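[1] When you get a sec, could you give me coordinates for this:
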Amino acid sequence: MIKVFQQFAYNNLLANHRLLSAAEELQQGEFETKRTGFFPSIKKTLNHNITVDWFYVDALEGGTLGAKAWAVEEPFDNPVDLKVAQKQVDFRLIGICSELTFDMLAQNLQFYRFNEPIGNILSHLFQHQIHHRGQAHAMFAGTSVAPPQLDEFMFSSDHAERARDLEELGLKEADLSNF
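    Model prediction:
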């Protein structure tokens, strides 16, 4: 189970990187244009993802950020700055998952209004990311940029497709082969 969470953390980083790289290619105004979705723009959706990441990653690190994580609903006006910040929190999440032990997954973490096992928190966090990335991904269909491939990262046959992403993130193929 530990290896699965570690793999999810790397997949999360790669998917966020690819989606935000596509967002950087949007034409002027497309990032914030109103669209159909739970959060009605790519900007709002991806800003929501990062504020929720800040909340949960901070809690998993033992912090006290709490609801201050989303005090600013849209902290980033452009995908370039959002991509930098998302990468930072994604690497923090990788660090958390790299330190996991089986016993830690069952440990309850008391934070904000929650008292949950760490395994449940991680499962929720990864599902949350996938859920909202999917919404943003669908919104790309109405833009000048084709929705990027977000689900082919971990198979050995996907190496060629992820090589550029790994290079841009400063990772090596070996970082993904430890699973």
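
[2] hey, let's count contacts and neighbours off CA atoms from now on
    Noted.

[3] Look up how far R113 lies from H17.
    31 Å (Cα to Cα, to the nearest Å).

[4] which residues of the protein fall in helices?
    2-24, 42-60, 79-98, 102-106, 118-139, 159-169, 173-176 (DSSP state H).

[5] what packs against the last one?
    Packing partners of helix 173-176 (3 or more Cα pairs under 8 Å, 6 or more residues apart in numbering; DSSP states H and E): helix 159-169.

[6] Could you also give me the structure for this second sequence? I'd like to compare it with the first:
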Amino acid sequence: MTAPLLLAQACNNRWSNHRLLTACASLSAAALRAPQPAAFFGSLWALLGHLLDVDLFYLDALHHQPRPYRDHAWPDLATLSEAQAASDLRLMTLCRDLDPARLAQTLTLPRASGPVREQAGRVLQHLFVHQLHHRGQAHALLLASGVAPPQLDEFFLAQDEPLRRAELALLGIDEEELWGIAP
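    Below you'll find the model as predicted:
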């Protein structure tokens, strides 16, 4: 686990969340909140809120400010999207500044059953896997809602660089910084 690879994962996380939430914007508030039998947490809206709430829980711990997990009452998609973007940027900054000693640090996570100690590198990897897991579910729920889901299974292949250049520039992601070379 290297800092450059973790930064690339954080940037890919930002890009994927942006694509997912942009696609969700084509749904009405009622459609986002509509119960869906296959939905984890009951609806696409609840799933999106869970994704962000878990990000905040782990990011707080990774910044040595652990707080108990809480479900936020996100009022609308614009507010949730703004908070997700801020969370994603916070994760990118954390990964940009990582060193091996920080990855090896022990964190305390405040769980309902009591404090749990975890290695920072494992928490960070868990955060990425959690995002991937639930974004896949959100992808399927979008399709079930009649919305063409966005492409989310890309990871910065050189051959696709011209297709993503403008979108990554909009998000402030510099591939030359990520890879140390021009794409």
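
[7] Which one of H17 and R113 of structure 1 is surrounded by more residues?
    Neighbour count, other Cα atoms under 10 Å: between H17 of structure 1 and R113, H17 has more, with 22 against 8.

[8] Now do the same contact list for that one.
    Neighbouring residues of H17 of structure 1 by Cα atoms under 8 Å, 6 or more residues apart in numbering: 83, 87, 165.

[9] what about 7 Å?
    K83 (Cα atoms under 7 Å, 6 or more residues apart in numbering).

[10] now R70 of structure 2: how far from L52 of structure 2?
    In terms of Cα to Cα, R70 of structure 2 sits 11 Å off from L52 of structure 2.

[11] Between those two, point out the one with more neighbours.
    Neighbour comparison, R70 of structure 2 and L52: the larger count goes to L52, with 22 against 11 (by other Cα under 10 Å).

[12] Trace K44 of structure 1 over to structure 2, please.
    In structure 2, the residue matched to K44 of structure 1 (TM-score structural alignment) is A46.

[13] repeat for I130 of structure 1
    Under TM-score structural alignment, I130 of structure 1 pairs with L132 in structure 2.

[14] What is the neighbour count of the match of K44 of structure 1?
    Each residue near A46 of structure 2 was counted by other Cα under 10 Å, and the total is 19.

[15] which residue packs closest to it, ignoring adjacent ones?
    In this structure, A46 of structure 2 finds its nearest non-sequential neighbour in R33, 7.3 Å apart by Cα to Cα, 6 or more residues apart in numbering.

[16] Structure 1: which residue goes with the one you found?
    R33 of structure 2 maps onto E32 in structure 1, by TM-score structural alignment.

[17] Enumerate every residue touching its match.
    Per Cα under 7 Å, 6+ apart, neighbours of E32 of structure 1: 41-43.

[18] Which of the residues you listed lies at the shortest distance from F153 of structure 1?
    I42 (22.5 Å; Cα to Cα).

[19] My guess is that closest one contacts F31. True?
    Yes - assessed by Cα atoms under 7 Å, I42 of structure 1 is found in contact with F31 at 5.5 Å.
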